[in-house]
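> Let me see the structure of the following:
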Amino acid sequence: MQQHYHYMSDPTPYQRNISITGTIGFEELRRKAPASYAAGLPAVKVALEHAAREAGLIRSVKTLAHMNQKDGFDCPGCAWPDPDDRSKLGEYCENGAKALAEEATLERVDEQFFRKYSVEELSRLTDFEIGKSGRITRPFVLRPGSVHYEPIEWEEAYALVGEHLRQLASPDEAVFYTSGRSSNEAAFLYGLFARSFGTNNMPDCSNMCHESSGVALSETLGIGKGSVTLDDFKDAEVVMVIGQNPGTNHPRMLSALQQCKENGGKIIAVNPLRESGLVRFKNPQQIKGVLGGGAALTDIYLQVKINQDVALLKLIMKRLLMLHREGCEVFDEAFINEKTSGYKQLVASLDAHDEVHLQRLCGVPFEQVDQAVELLAARKRIIICWAMGLTQHKNGVDNIKECVNLLLLKGSIGKKGAGTCAVRGHSNVQGDRTVGIVHHVSPAFNQALKDAFGFDPPAREGLDTVHAIQAMHEGKAKIFVALGGNFVSAASDTAYTARALQNCELTVSVSTKLNRTHLVAGKTALILPTLGRSEADLVDGKARYVTVENSMGKVHRSQGRLRPASELLRSEPEIVAGIADACFQGAGPVDWCTLGSDYERIREKISEVIAGFEQYSERSAGGGFYLPNNAREADFSKLPGGKAQFSLCKLAEHTLDEESFLLMTIRSHDQFNTTIYGLDDRYRGIFNERRIVMMNAEDMKRKGLKEEQVVHLTSHYDGVERRAECFKVVPYDIPEGNLAAYFPETNLLVPINHYADKSNTPISKSIVVRVEVG
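Here you go, the predicted model:
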């Protein structure tokens, strides 16, 4: 170790001496050349080693056989959909196996653990070390002035939450956060409770990732979801993968891309980093993936500068427009005339831009742009896929709208093998939204709730994630309840968020494993342990199931198999119902206890309230069912004029002086969201260390920096300096002026008050920073 220190919260008489980052130091960094392919036998080997180490090899293999199968449980990782024809060898990827191993770990956080370690001691661990502590076995409470969690009985815990809620001066002093891991049943019940209590303060993880997608797609196509199905990849002529690293974040997507290629399709990748998973894929379930060279994926790799996707897309569309004017059948004029609005304004806007200026902004050579234009000009079955590389910017909504512009020009919406594909991260983040976890007010949804339950839901817009943090920081919100997630590590501006949580009178975490949010807690804090996705949910010996919605709008069942980590665990619906019943003390029209124990009753109510869930339970069996999707049918009747909307999108604006860089936060390959599986980023050739910053070699030379030299990163917004210290510089294939580093380590640099227009998504992928020598 070369250096050891940690960022501390600002202690007050009721707070503990807590570190918000853990002790910072260095392991022995090892580096190799970036991998030339993704998956293959190394992925199988790493997955099995991780599973054996965490949960036991035989136990893990038996359980993995049921993951993502029609009669099994949904992967607790990403939301990529399952094919109708499931693989008998296993329908999961390396990181899915790691996610299961984390959940099925044999380590336990019990009474003895919390007697041994104070929250102050635990806070000095890294996020990786905290996560390896194990599964939480029973409810625990951290009382005012104490530094040790102590056991508490379930009914006492429910009563404690209920008492705090009833003491609030206004329901809007409570915040109800949701993670994307929750089931449809749990999320619906949770939203019902928040609205019954009288608030729409329901921030969720979508606010921090794909909110920009939802806003952009709703305004242009009339639905805040992608339009494609998994089968569309078989028929696509071109798939554009923009701002996404599927090899690490959604590895099963590689199979869909491979199938597209085998059927004659082409793939265009757009990303600041050259990611191995977009170059070549070795499918471990095929002989050529084990013994051969695998499948080449990307035909054209456009290495765009960070957040200059709009400039690149405008340049592509200008050149397509030129070909169209020359008489080539490039645009779908029949579709444009019949189905869209704003075409003339878009064309005039494109004409106003200078091609040389656009090329300088995006950094992609004209030759490569023209190669992409040639592919796109002759093809109409086009899918555009994206993730947080497009959404987490000041202009995140415009990034998505520009993608929609290109698809509308080509008539690539509402037809087989074409459309939008917002690749969601967590396993049911889309489902949470569908069943009502939204801070916005929908009069129609409120009326449906009133008809089904007999109360008037609140008509005031609630707080999203950013504004909930600000409300807690300012003392306007006093109770924070989290249905899953690791809020303090996931949110922007870590120090600010930590102080916000510590200002609360009560914080409540419904969790499976220990994380940093349990340590950076309110005056009183509760940990309520819940069943994992892979665990059997039994009542009177009968197994229950829940449902989830994948990234493409398909709802299906999930039923765990493993023996629960503790006999004292309760399901999320049971926990939500227990809190609600204790809060209302029998008053009100909702029978919380019945709903919490009988998931079938919850599903019946969902089908009453939300269109598309008719015969919910019956249709969720087997492969499940698709929810209605107007964009999939090219039905834009709910939009102005009944037509899809072209958009006039502004170019990204970043003011950088000679000492500034644009930093994007990224995941390592050993990571899913804030869960850190290990310290390796195998595909990028970085091992045994997370505190690194990737920098162009020419930028290093200009700054006089040597390889692995220690530097500090600072951001400066509105007169406030934020610091993330001790990173080793690693030369990497990234555009000049751009940097990349892992989150949550660099979330310290993201200002709480800078976020995307309309969606309020933090600017985690385009932070202006300076590099200081350590």
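> From now on I want contacts and neighbour counts done on CA atoms only, so please keep to that.
Will do.
> Which secondary structure elements does the longest helix seen in the chain sit against?
If you go by DSSP state H, the chain has its longest helix at helix 309-325. Where contact means 3 or more C-alpha pairs under 8 Å, 6 or more residues apart in numbering; DSSP states H and E, helix 309-325 is packed against helix 343-351, helix 355-362, helix 366-377, helix 396-409.
> how much space between the nearest residue to residue 574 once chain neighbours are set aside and residue 579?
Nearest in space to residue 574, with sequence neighbours left out and distances taken as C-alpha to C-alpha, 6 or more residues apart in numbering, is residue 596 at 4.5 Å. Counting by C-alpha to C-alpha, to the nearest Å, the separation of residue 596 from residue 579 is 10 Å.
> Kindly report the same for residue 467.
24 Å.
> the more surrounded of these two?
Using other C-alpha atoms under 10 Å as the criterion, residue 467 and residue 579 rank with residue 579 on top: 24 against 16.
> who does the lengthiest strand in the chain touch, helix- and strand-wise?
When the chain is scanned for its longest strand (criterion: DSSP state E), the result is strand 720-731. Here strand 720-731 touches strand 692-695, strand 710-717, going by 3+ C-alpha pairs under 8 Å, 6+ apart.
> before we go on, could you also do this sequence so I can check it against the first one:
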Amino acid sequence: MTDAEREQNPDTPHYDRPTGGWGSLISVARHLGEDKPRAGVLETLMKQNKPKGHMCTSCAWAKPASPHLAEFCENGAKATIWDHTLLRCGPDQLARHTVSELRMWRDYDLEMLGRLTHPMRFDAATDRYVETTWEEAFRAIGASLRKLDPKSTVFYASGRASLETSYMWALYARLYGHNNLPDSSNMCHETTSVALKQKIGSPVGTCILEDFESCDMILFFGQNTGTNSPRLLHPLQEAVKRGCKVVTFNPVRERGLIEFANPQSPTEMITGRGTKISDLYLQVKPGGDIAAIAGMIKHLLHLEEDRGGVIDHAFVAEHCHGFDDFTAWARALGWQEIEEVSGLTRADLIEVAEMYARSERVIGIYGMGLTQHVHGSDSIGMLVNLLLMRGNMGREGAGICPVRGHSNVQGQRTVGIADKPELVPLDKLAEMFDFEPPRDRGTTTVDVVQGVLDGSIKAFLSLGGNFARAIPDQDRADPAWSKLELNVQIATRLNRSHTLVGDNTWLLPCLVRGEEDVQATGPQAVTMEDSLSHIHGSIGRRRPASPHLLSEPAIVAGLAKATLDPNPKVRWDDWVGDYGLVRDLIAETYPDQFHDFNDRMFQPGGFYRGNSARDRDWKTETGKAEFTTPQGASALGIKPGDGVYTLVTLRSNDQFNTTIYGFRDRLRGLDTDRMVVLMAPAEIAGAGLSEGQTVTLVSTYDDGMERRLGGLRIIAYDLPMGCVAAYYPEANALVPLELHDLASKTPAYKGAPVRLEPEA
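You can find the predicted model right below:
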């Protein structure tokens, strides 16, 4: 492929300026005007992600020990502005609308009603939410839970809840009698937790922020840095400036990995010129990463045979298992299949392999483009294989780096929110709190939806999030939510999950992280874990949006006290009065990682909880890092037939997960509503369609279920052949519940088969 062929198709929409720069500043200014934030939001932003400040509720990227003047990004600013709006959604506002009416609203319009202000319950007689008291809510919810089999209940957690809240939530579930503790990781990075644990003995990535100061190559797979973790662009830009090579594999040309202008650099702001980020940007087909990496590895094996010195044989011999079986598979895989599945040329993959062979310290970064496939675990395994071959695991400037989404989704798993009992020190909990924890496996997100559909799940308690909107097969699941015997939603704003109600539905409003949390011993701080396994303290200083709000720990404690029999070792009131006592419990439960927790929580840059694989202590079945052989060259699990496309779901630049801040997808050059489908121009012509035409996407997954999403307008876009793209969560209705990673049950949001039907 020539350089010209690798460049953006000029006839398709695109953003022709650097990520960051004036575009980001103008976007933040626009949201400051449109979203009606409270006074003081700029002060909050200037302390965001800094020691003794509040930690952003958006992405989980690391916070440096020496922060920049502004240590927030465009989407982090949007999240904070969104949290601190002047708009209020109280009993008077909700009295104007039936829940049936609200169910028809767009996601954006629901949240634009503003911050929830009072605890409320659904009144079936009037089809409205009505005001209640905290005492009534806790008493009624507790009474309902006491009547149910604990195994029929689910305690879901969004990735924003703090470590303190998460520890209490998990303990509440186990004291009640179940491990049904799915969280947002089930829908994004659970594949990482399963695959890395199996292959290197650690469920999280091995890199720390300092590694970006000494790496000389970075490989990106399926990660949209410019929108989902823009603060990563700072260390990335510095790495590029000192000579680090960057190669990106992604079906969509995302501007953040093409060019970046630092908004805090006067020179770059004046000149308008940014830094070129990717030396090569290869638009791999969805699910084609296994084949692409296999092509690189084939050439590395050839180079080793030809000249030697490419494979780190000493590292492989001492630290690895399964090398010979894997390399036999890689040698046998033909180049024709590699090119067909990846959509890339042999020459391109050889070029990347040559760059890799010349590099001493390499980091592999990935996002959900790698994980959300039927064989997503195999994709991660292939990246691990590639890094292991040259000893790029467990040393400075090298390693594997999954980039998490929600700000504490990794930390929740660390302190016990897990459906797998083997991941939690249950014997320690039994000793600490004098009870017998449940030992059976709990539910994943997929299990929960199946349970809601078949009626085996009777109660659903949600600690934040918008679960019903984020799941696959949402149209199939929507009617079943009304059949629950209990539905409890802890939230800050109204969302679609709150409109899927049954007779016993409760809406419990909580503080946001930037708000002051005053308890019996005074103002409280909370903590969270970033993508690089560092723990940070966070203090909110803004006045709460309503005097009727409670903190998340206070809500968890109120529910637990109403549900459980008294236990002298379980001191809910004391813990709410002083969150430091909860941190003491975390330290007692996980002493190797959280010793001296209260003393270290405000350490600049966070304190590192450690990683065995980084120390080359491989906690696997063999005691070594595992080379693994994939089940095939494609991660899709389903080979598309004639007229069938692979659907990739996307987040826009004005979005964080299910939260829609607006309708501008600036970094893709799109300014449109969200009911669109993106296709390559040649693909449109080949299908006999035309740009601007309205179509329906229809799932071709063969399980007897009909899945359709209509009213989508075609936009010609620079994409590989054989795929289409549409926005998440709107397109989730086309992702079958049963189509998920085989090892982790992470839904295949990046690999569902669909066809197009023209509309009249």
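> coming back round to it: the second structure: which residue goes with the residue nearest to residue 574 of the first structure?
Correspondence of residue 596 of the first structure to the second structure, assessed by TM-score structural alignment: residue 576.
> Tell me who's in contact with its match.
The contact partners of residue 576 of the second structure, by C-alpha atoms under 8 Å, 6 or more residues apart in numbering, come to 519-520, 553-554, 557.
> what about the residue nearest to residue 574 of the first structure, is that helix, strand or coil?
helix (DSSP: H, G, I helix; E, B strand; the rest coil).
> And residue 383 of the first structure, by the same measure?
The three-state label given to residue 383 of the first structure by three-state DSSP is strand.
> Touching, it and residue 414? I think so.
No: using C-alpha atoms under 8 Å as the test, residue 383 of the first structure is too far from residue 414 to be in contact (10.9 Å).
> Pick out whichever of these two has more residues nearby.
Between residue 383 of the first structure and residue 414, counted using other C-alpha under 10 Å, the more crowded position is residue 383 (27 against 20).
> Matching that one against the second structure, which residue comes up?
Under the alignment (TM-score structural alignment), residue 383 of the first structure maps onto residue 363 of the second structure.
> For its match, give me its contacts.
Counting by C-alpha under 8 Å, 6+ apart, residue 363 of the second structure has contacts 207, 215, 217-219, 392, 397-401.
> what about the helices in the stretch 151-300 of the second structure?
163-176, 190-200, 225-228, 233-241, 266-271, 289-307 (DSSP state H, counting those that start in this stretch).
> Map residue 271 of the first structure onto the second structure.
So, by TM-score structural alignment, residue 271 of the first structure is matched to residue 250.
> circling back to that earlier point, tell me which helix or strand comes right after the longest strand of the first structure.
Proceeding N to C from strand 720-731 of the first structure, the next assigned helix or strand is strand 738-742, under DSSP states H and E.
> matching residues in the second structure for that next one?
Here strand 738-742 of the first structure aligns to the second structure at residues 723-727, judged by TM-score structural alignment.
> what's the average distance of the matching stretch to the first structure?
By mean C-alpha distance after the TM-score superposition for the first structure, the fitted stretch 723-727 of the second structure averages 0.6 Å away from its aligned residues in the first structure.
> distance between that stretch and the chain's centre?
Here the centre of stretch 723-727 of the second structure is set off from its chain's centre by 19 Å, with C-alpha atoms, centre = their mean, to the nearest Å.
> Next, name the residue at the spatial heart of the second structure.
residue 405 (3.3 Å; C-alpha atoms, centre = their mean).
> Now do the same contact list for whatever residue of the second structure lines up with residue 694 of the first structure.
By TM-score structural alignment, residue 694 of the first structure lines up with residue 678 in the second structure. Contact partners of residue 678 of the second structure, counting by C-alpha under 8 Å, 6+ apart, are 714-717, 719, 724-726.
> Identify the residues contacting the closest residue to residue 541 of the second structure other than its chain neighbours.
The shortest distance from residue 541 of the second structure to any non-neighbouring residue, by C-alpha to C-alpha, 6+ apart, is to residue 516 (4.5 Å). Applying C-alpha under 8 Å, 6+ apart to residue 516 of the second structure gives the contacts 523-524, 539-544.
> one more time with 6 Å
Residue 516 of the second structure sits next to 540-543 when contact means C-alpha atoms under 6 Å, 6 or more residues apart in numbering.
> Kindly state which residue of the first structure is aligned to it.
Match for residue 516 of the second structure (TM-score structural alignment): residue 536.
> if I look at that match, how far off is residue 108 of the first structure?
18 Å.
> do the same with residue 162 of the first structure
When distance is defined by C-alpha to C-alpha, residue 162 of the first structure is 28 Å away from residue 108 of the first structure.
> Equivalent analysis for residue 716 of the first structure, please.
Going from residue 716 of the first structure to residue 108 of the first structure by C-alpha to C-alpha gives 42 Å.
> Relative to the first structure, which residues correspond to stretch 544-554 of the second structure?
Going by TM-score structural alignment: stretch 544-554 of the second structure matches residues 564-574.
> Run through who's touching the matching stretch.
Here stretch 564-574 of the first structure has contacts from 137-138, 186, 529-531, 535, 596, using C-alpha under 6 Å, 6+ apart.
> now, which of those residues lie within helices?
Per DSSP H, the contacts of stretch 564-574 of the first structure map to helices at 186, 596.
> neighbour-wise, which of the contacts of stretch 564-574 of the first structure leads?
For the contacts of stretch 564-574 of the first structure, the largest number of neighbours (other C-alpha under 10 Å) sits with residue 530, at 30 neighbours.
> so that residue sits right up against residue 514, yeah?
No: Residue 530 of the first structure lies out of contact with residue 514 (C-alpha atoms under 6 Å); the separation is 11.8 Å.
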